[in-house]
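Q: model this:
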Amino acid sequence: MMFKTIIVHVSPASGMPATFGTAASLAISHGAHLVGTAVSGVAEMNYLLAAGAPVAIMPTFDLDALRKDAQQQLDTFAHQCEAAGVPSWETRLLETTAADALLLQSRYCDLVVAGNQDVAQYGLLAPTRLPGHLVTQCVRPVLLVPPKHHAKDNFSKIMIAWNGSAGASRALAFAMPLLLRAAQLTIVLCNPADERIDMGAEPGADLATYLARHHRNVNVVNLDTVQQTSTALCEMAERRHFDLVVAGAYGHSRLHDWVVGSTTGGLIEKCPVPLLMTQ
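A: Coordinates of the predicted model:
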């Protein structure tokens, strides 16, 4: 079981080297096709102009310059793919916002990779913090990479943030190509008694039994804490030197573009290692 098509958001964000390095390492180790996607945002600008938006609210943009900047980012991506030895790759330049482009392309890939601090594409019509929008709206898993992450060939120690939700279960299923290659899986439950996680007297036991049929090295940690769940999980990920955190995302219905659940938002913002999420 492997990822065969990976989409990576190519942007001018300062964390792009870490994002590219992680996506390239995964593409090489899985023999996957890597698609670098950059956006100009020109379509949105044209829509606003056609709709007669007041000049006073319109920023001054050179549309050709927007396209040129996006193409330069893709040219850099292409050179990096050649230098890294990525076996198969292509570039795509879309005229939409990053959120629209990545959501559309997520239907035709196994994994979307982006930076967890990537806030460059707010959009003029519907301002969006990109990472939160992706994890609550993508039909495929999203891997968010912190800007200081050093790419590895694989994720050896994986932490599973388990709360018994459907989103967490879907995240596990999507992450299976990574889980099967890991040396160690650790299921972490924050305040399981309060959260009413799982059924039965032993929280996490059913999940551990299920994963043990796939993987020989599975353990469970029950974390009782007064900290916010996201803070406790992030501190554990750093303290125990995990390579990846897998978690379910939670969004608030029609407000998902601006607001995500506190645990989801905290993990996106603070997780010190790559974070694989899906709703």
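Q: From now on I want contacts and neighbour counts done on CA atoms only, so please keep to that.
A: OK.
Q: Count residues in the vicinity of residue 261, would you?
A: 15 (other Cα atoms under 10 Å).
Q: can you tell me how far the spatially closest residue to residue 162 that is not a sequence neighbour sits from residue 223?
A: Spatial nearest neighbour of residue 162, excluding adjacent residues (Cα to Cα, 6 or more residues apart in numbering): residue 189 at 5.4 Å. Noted for residue 189: a distance of 6 Å to residue 223, by Cα to Cα, to the nearest Å.
Q: Who has more neighbours out of these two?
A: The residue with more neighbours, out of residue 189 and residue 223, is residue 189; 23 against 15, by other Cα under 10 Å.
Q: Also this sequence, please, to line up against the first:
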Amino acid sequence: MPYKTILVHVDQSHQTATRIDLALQLAAADGAHLIGAASTGISAFLHQHVGDAGAPSLAPYLDILRQRADAALAQFEQQVRRANATSFELRRIDDEAAPGISLSASFCDLAILGQTDPGQANQLLGPDFPEYVAIHSGCPVLIVPYAGAFASVGAHVLVGWNGSLEARRAVRDALPLLRRARTVELAVFNPRQQDDAHGQQAGADIALHLARHGVAVSVREEAGNGDVGEALLSLAADSGADLLVMGCYGHARLREVLLGGTTRTVLQAMTVPVLMAH
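A: As a prediction, this is how the structure comes out:
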């Protein structure tokens, strides 16, 4: 199923223009409606139960937050009009970023977000903004690194496969991109340690499933005792991948949050766009 509604999160960060450009490319490929969404960061509770009239001392601060969101939406509108996009909308969300964007994304086919930039603190987003949206929206998220230029995405795709429910969802949600890709490589790490997640031959079943969708996949089995996230990113760089597809967390999310894990490693050190699903 093609992406027919794509949401892109916009703010005043330096990477916003890159996100919008990628969103325009994907929207054009599938004839999708494009939503530029900016959050004011104003708590929904504050907005609904206090309001500007009930808290005059907060009014100047609330106005500043709304002006920032409107400025980000103005940049979005300029870019999409220059690209002659015909189906788009501006959406200012009076809510905290994580729950507000998650709610809007829950009615979309794809959400495009930015990687958290540790050198550009954004108190309105929080450090776990991308994974929060991935987990709570039910929508696949395409996360764009805060550094680097990405003229296109999805020509050479690397899939991180471990047989989990999250990985299966990520592959299914990435199908519009996988069908258009020139090469798709599926990497399976230490499959013998996960016998219950694979059939007789690791990666064979998902490769056959993708082949029936017109996606030609090459499967490679990787062994190692190190961090799988680091190994995935290294493999993506070595293979020239311009997109990494993987699941976001698993049933042991708490353990990953506490100890690190593949998802956290990739989100912190990613150098190519990553499509994640939970």
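Q: check the fit of the helix or strand hosting the residue nearest to residue 162 of the first structure onto the second structure and give the mean distance.
A: Residue 189 of the first structure belongs to strand 184-190 when assigned by DSSP states H and E. Compared with the second structure after the fit, strand 184-190 of the first structure shows a mean deviation of 0.9 Å (mean Cα distance after the TM-score superposition for the first structure).
Q: next one: that strand to chain centre, how far?
A: 19 Å (Cα atoms, centre = their mean, to the nearest Å).
Q: Other residues contacting the helix or strand just after it?
A: Proceeding N to C from strand 184-190 of the first structure, the next assigned helix or strand is helix 192-195, under DSSP H and E. Outside helix 192-195 of the first structure, the residues within contact range by Cα atoms under 8 Å, 6 or more residues apart in numbering are 163, 203, 222-224.
Q: which of those residues are buried?
A: 163, 203 (16 or more other Cα atoms under 10 Å).
Q: Just the ones of the contacts of helix 192-195 of the first structure in helices?
A: Of the contacts of helix 192-195 of the first structure, none are assigned to helices by DSSP state H.
Q: So which of the contacts of helix 192-195 of the first structure are in strands?
A: 222-223 (DSSP state E).
Q: returning to what we had before: can I assume the residue nearest to residue 162 of the first structure is in contact with residue 219?
A: No - counting by Cα atoms under 8 Å, residue 219 is not a contact partner of residue 189 of the first structure; they are 11.3 Å apart.
Q: which one in the second structure is aligned with residue 165 of the first structure?
A: Under the alignment by TM-score structural alignment, residue 165 of the first structure pairs with residue 164 in the second structure.
Q: Count the residues that sit near that match.
A: For residue 164 of the second structure, the neighbour count with other Cα under 10 Å is 18.
Q: can you check residue 169 of the first structure too?
A: Neighbours of residue 169 of the first structure using other Cα under 10 Å come to 19.
Q: what does residue 277 of the second structure give?
A: Neighbours of residue 277 of the second structure (other Cα under 10 Å): 30.
Q: That one reaches residue 137, doesn't it?
A: No - the criterion here is Cα under 8 Å, and residue 277 of the second structure misses it with residue 137 at 9.7 Å.
Q: okay, and the one helix or strand residue 29 of the second structure maps to goes to which residues in the first structure?
A: Take DSSP H and E as the rule and residue 29 of the second structure turns out to sit in helix 16-30. Matched against the first structure by TM-score structural alignment, helix 16-30 of the second structure falls on residues 16-30.
Q: mean deviation (superposed) between that stretch and the second structure, please.
A: Averaged out, stretch 16-30 of the first structure is 1.5 Å away (mean Cα distance after the TM-score superposition for the first structure).
Q: Check which helices and strands the helix holding residue 29 of the second structure is in contact with.
A: Counting by 3 or more Cα pairs under 8 Å, 6 or more residues apart in numbering; DSSP states H and E, the packing neighbours recorded for helix 16-30 of the second structure are strand 5-9, strand 33-39, helix 59-82, strand 110-114.
Q: ok, and what's touching the last one?
A: Contacts made with strand 110-114 of the second structure from outside it, assessed by Cα under 8 Å, 6+ apart, are listed as 3, 5-9, 15-16, 19, 23, 105, 130, 139-146.
Q: That strand vs strand 5-9, what angle?
A: 10 degrees (axes from the mean of the first three to the mean of the last three Cα atoms, to 10 degrees).
Q: And for the third one?
A: Here helix 59-82 of the second structure points in a direction 130 degrees away from that of strand 5-9 (the same axes, to 10 degrees).
Q: Please pull up the helix or strand immediately following helix 59-82 of the second structure.
A: Criterion used, DSSP H and E; the element after helix 59-82 of the second structure is strand 88-93.
Q: contacting residues around that next one?
A: 33-40, 69-70, 73, 77, 80, 100-101.
Q: Quick one: the residues in the first structure that that strand pairs up with.
A: The aligned range for strand 88-93 of the second structure is 89-94, by TM-score structural alignment.
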